[in-house]
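K.L.:
what follows is a predicted structure for the sequence shown.
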Amino acid sequence: MPSSDISQALIQAVTEAADRRQPLQLCGSGSKDFLGRTPSGTSLDLTGHRGVINYEPRELVITVRAGTRLAELEALLAAEGHMLPFEPPHFGPAATLGGTAACGLSGPRRPYAGALRDFVLGVTLINGRGERLRFGGEVMKNVAGYDLSRLMVGAMGTLGVLLDVSMKVLPLPEVERTLVQECDELQAIERMNRLAGSPLPLTAAAFDGLKLFLRLAGSEQGVAAAQTQLGGEVLPDGERFWHRVRELEHPFFGNDRPLWRLSVAPGSPPLALPGKQFIDWGGAQRWLVTDQSAERVRERAIQHGGHAQLFRGGERTGEVNHPLAGPLLRLHQQLKQAFDPKGIFNPGRLYAGF
């Protein structure tokens, strides 16, 4: 895997931008440029900062520079029988770890293994003063006080330039098998939630409007026993199915209409909203293709204990993320001020005003 440390050049670029109060648009491969609000500022290319800093296969811990390509990282881990447990989407062949962490993205395995944030042990970053800071470490119990390393996950680059990330990895399962059965939406939601509380080796559950898809992973004996208990047909190319769901390549996502991502309580009943829906994360993530107003979509998400994000398409200059309540907004603003006092990092990308 190519390795290159350009941290000093990045520190210099940030310091000069801060002195001039010049906004910076932090750039990786561009695979996730469609997320968030419309970016602005002078481009700062981070892809040259790449490579593995430390990998301890026996300890299941790896530290990687943020510009490292996800595909290369996953290939390295697979060669040792390991994987990124949160199953991150790529959205492009050159996707980087830094962009994935900044966007906080996790795939179908997230409800059963944990989110990206759960596996971050530490980060090194450059703040808005051009200072190099390290938070966390390379062991699970390394946090005293505020866990600032995980704060960077999902911040969309608004708090600093990620230099490297230390993460926990997990062994690859011995086998994976996907079962499929026909049912309606209400039946699918009920079954996904009931199975979530069982000891079955479930690692993904989704409903496409006609069929329920359940992925099992683990030992051959354990998966076979679970398959007998659950019933249903084996999907011949299950790995391909979940790849298409993860990468938004499933036919459901194949249109240019606004795509909403609703995070709700997993047991929420079918959402009474016009448009097409796809359920993932065992009921907790509802994808919605609709031309309905943002107000109506978000109101329905709130009614079911969640929030809504305009994930793709639609008007990107408005608030694409769920608006923050007053106290939470002030907390975000204070964090922005602490890490980036001159407001140079990805201004307006996450929310208008910071």
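P.N.:
Now that the structure is in, tell me what you want to look at. What you are looking at is a predicted structure, and each value in this text was computed from that prediction instead of being measured.
K.L.:
okay, CA-based contacts and neighbour counts for the rest of this
P.N.:
Noted.
K.L.:
the residue nearest the centre of the chain and Gly99, how far apart?
P.N.:
Nearest residue to the geometric centre of the chain (CA atoms, centre = their mean): Leu105, 0.7 Å. For Leu105, the distance to Gly99 equals 9 Å [CA to CA, to the nearest Å].
K.L.:
repeat that for Arg215.
P.N.:
Distance from Arg215 to Gly99, counting by CA to CA: 27 Å.
K.L.:
quick one: the helices in the stretch 1-150 of the chain?
P.N.:
7-20, 70-79, 97-103, 110-113, 116-119, 148-151 (DSSP state H, counting those that start in this stretch).
K.L.:
for Gly238, find the nearest of the ones you listed.
P.N.:
Among the helices of the stretch 1-150 of the chain, the nearest to Gly238 by CA to CA is helix 110-113 (17.3 Å).
K.L.:
surely Val139 and Val120 touch.
P.N.:
No. Using CA atoms under 8 Å, Val139 is not in contact with Val120; the gap is 9.8 Å.
K.L.:
any idea which element Leu328 lies in?
P.N.:
Taking DSSP states H and E as the criterion, Leu328 maps to helix 326-339.
K.L.:
pull out the buried residues from that helix.
P.N.:
His332, Lys336, Phe339 (16 or more other CA atoms under 10 Å).
K.L.:
now these as JSON lines including distance to His250?
P.N.:
Shown next, in JSON lines, are these (distance: CA to CA, whole Å):
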{"residue": "His332", "distance to His250": "35"}
{"residue": "Lys336", "distance to His250": "37"}
{"residue": "Phe339", "distance to His250": "39"}
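K.L.:
closest to Gly81 out of those?
P.N.:
Phe339 (37.5 Å).
K.L.:
picking up where we left off before, without its sequence neighbours, what residue ends up closest to the residue nearest to the centre of the chain?
P.N.:
Distance criterion CA to CA, 6 or more residues apart in numbering; nearest residue to Leu105, sequence neighbours excluded, is Pro88 at 5.9 Å.
K.L.:
what's the answer for Arg134, then?
P.N.:
With CA to CA, 6+ apart as the criterion, Arg134 has its nearest non-adjacent residue at 4.4 Å, and that residue is Thr124.
K.L.:
putting a second one here so we can go through both:
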Amino acid sequence: MPKAVEHFIHTINAAVKNKRPLYIRGGNSKYFYGGQLTSQTYEILDAAAYSGIVNYEPSELIVTARAGTRLSDLEAVLSEHHQMLAFEPPHFDENATLGGCIATGLSGPRRAYTGAARDFVLGVRMLDGKGDDLHFGGQVMKNVAGYDVSRLVTGAMGTLGVLLEVSLKVLPLPSMEITLGMQMTEPEAIDKMHHWASKPLPISATCFYNDHLFVRLSGAESAVHAARLKLGGEEMKQAKSFWQSIREHTHPFFHSGTRLWRLSLKSSTPKLLLPGEQLLEWGGALRWLASDENLNEKTIRSQAEAAGGHATLFYGNKSSAQIFHPLTSYMMTLHKRLKQKFDPTGIFNPGRMYPEY
């Protein structure tokens, strides 16, 4: 067993014995996302210490890497073989790791057209709250209790265990990619994106902001050219840097308010009448709202619920607002049972998802 894993197990066992919470951290690139630990005293478990690619079969479109592997390093290797992480995960920092990527479950601009992070996780290796080394690997994902563990840990904010290794399905890089820009109102953009969603178009990303709709086309050259003629608009010159600014939140919009809300809704939801600036992605299914602290969270969440969705306070002052959308009593009970199953003493990242665990 690698020394890093032995150290993790020792750290977990000591934390259980001393009843001291563990803050599981990789590159610390997403420290701002989620809640703060409910305990004032905790120990940091540095998962970045366990890194490297374990296995990569380009012909099989599968890669297995350790959780501490930097996303930039992993993507560089994939790129050498003309492949990519299809869910286009945000980094937010050069030290972003694969473990943090899966723990937060965040996906980038391509998500609505290829799938979310959890859709590409084929298996995981992890340490639970007893220090047991668990493998839910290969391509058989269900454990004896029937849980799809890969989907459970994706987006669980490290509350269920310490990720050691992740197996991912990857996709080929598109042979051609262009971005079209069109001027229109938000209602017009929502209608167009909703209409295009039912058509066989090679759309890989959409973004509406400041009366402009941007549409990225990816795929075979013939398909991209045909779609370009059908959709119209003007081809964008600096498209790669534009989409990177959307993925990495370096676009000026993301710094236009003191709080940034992330609303996941039905893509056909009409324009939201909320104070502050908005930016739309994922065909209208993702609405970013840059607001100030005077905008009541109940106002935001009531509109999200009315549209069949939910709202997350992505970053900003979190002292007076709940981070993730409140769960029903049934769902909270289910979450607590899962937490009890994987982390019976509650040492992993308490408070990072909900104050209750």
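P.N.:
Nice, I can see it. Just so you know, these numbers come straight off a predicted model, no measurement behind them.
K.L.:
Glu138 is in contact with the residue nearest to Arg134 of structure 1, correct?
P.N.:
No. Here Thr124 of structure 1 does not reach Glu138: they are 11.7 Å apart, not a contact under CA under 8 Å.
K.L.:
the stretch 151-300 of structure 1: strands as residue ranges?
P.N.:
Assigned by DSSP state E, counting those that start in this stretch, the strands in the stretch 151-300 of structure 1 fall at 161-168, 170-171, 175-182, 202-207, 211-218, 233-234, 259-263, 276-280, 285-289.
K.L.:
can you add mean neighbour count and distance to Leu324 of structure 1 and give the ones you listed back as JSON lines?
P.N.:
JSON lines is the format used below for these (neighbours: other CA atoms under 10 Å; distance: least, CA to CA, whole Å):
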{"stretch": "strand 161-168", "mean neighbour count": "25", "distance to Leu324 of structure 1": "24"}
{"stretch": "strand 170-171", "mean neighbour count": "16", "distance to Leu324 of structure 1": "34"}
{"stretch": "strand 175-182", "mean neighbour count": "19", "distance to Leu324 of structure 1": "38"}
{"stretch": "strand 202-207", "mean neighbour count": "26", "distance to Leu324 of structure 1": "29"}
{"stretch": "strand 211-218", "mean neighbour count": "22", "distance to Leu324 of structure 1": "34"}
{"stretch": "strand 233-234", "mean neighbour count": "14", "distance to Leu324 of structure 1": "43"}
{"stretch": "strand 259-263", "mean neighbour count": "23", "distance to Leu324 of structure 1": "15"}
{"stretch": "strand 276-280", "mean neighbour count": "22", "distance to Leu324 of structure 1": "25"}
{"stretch": "strand 285-289", "mean neighbour count": "23", "distance to Leu324 of structure 1": "20"}
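K.L.:
how about these in TSV, adding distance to Glu315 of structure 1?
P.N.:
Shown next, in TSV, are the strands of the stretch 151-300 of structure 1 (distance: least, CA to CA, whole Å):
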stretch	distance to Glu315 of structure 1
strand 161-168	27
strand 170-171	39
strand 175-182	36
strand 202-207	28
strand 211-218	32
strand 233-234	41
strand 259-263	11
strand 276-280	19
strand 285-289	14
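K.L.:
so which of the ones you listed gets nearest Gly30 of structure 1?
P.N.:
Closest approach to Gly30 of structure 1 among those (CA to CA): strand 161-168, 15.5 Å.
K.L.:
mean shift of the closest one relative to structure 2?
P.N.:
Compared with structure 2 after fitting, strand 161-168 of structure 1 deviates on average by 0.4 Å (mean CA distance after the TM-score superposition for structure 1).
K.L.:
between helix 7-20 and that strand, find me the angle.
P.N.:
Strand 161-168 of structure 1 runs at 130 degrees relative to helix 7-20, counting by axes from the mean of the first three to the mean of the last three CA atoms, to 10 degrees.
K.L.:
residues of stretch 82-95 of structure 1 that come out buried?
P.N.:
Going by neighbour count (16+ other CA under 10 Å), the buried part of stretch 82-95 of structure 1 is His82, Met83, Leu84, Pro85, Phe86, Glu87, Pro88, Pro89, His90, Ala94, Ala95.
K.L.:
what's it in contact with?
P.N.:
Contacts to stretch 82-95 of structure 1, defined as CA atoms under 8 Å, 6 or more residues apart in numbering, come from residues 28-32, 60, 69-71, 74, 77, 96, 100, 105-110, 113-116, 168-172, 246-248.
K.L.:
can you rerun that using 6 Å?
P.N.:
Defining contact as CA atoms under 6 Å, 6 or more residues apart in numbering, one finds that stretch 82-95 of structure 1 is touched by 29, 31, 69-70, 77, 105-107, 109-110, 115-116, 169-172, 246-247.
K.L.:
what about it, start to end distance?
P.N.:
Start-to-end span of stretch 82-95 of structure 1 (CA to CA) is 19 Å.
K.L.:
read off where it ends up in structure 2.
P.N.:
Mapping stretch 82-95 of structure 1 onto structure 2 (TM-score structural alignment) gives residues 83-96.
K.L.:
distance between the matching stretch and the chain's centre?
P.N.:
Relative to the mean C-alpha coordinate of its chain, stretch 83-96 of structure 2 is positioned 10 Å out (CA atoms, centre = their mean, to the nearest Å).
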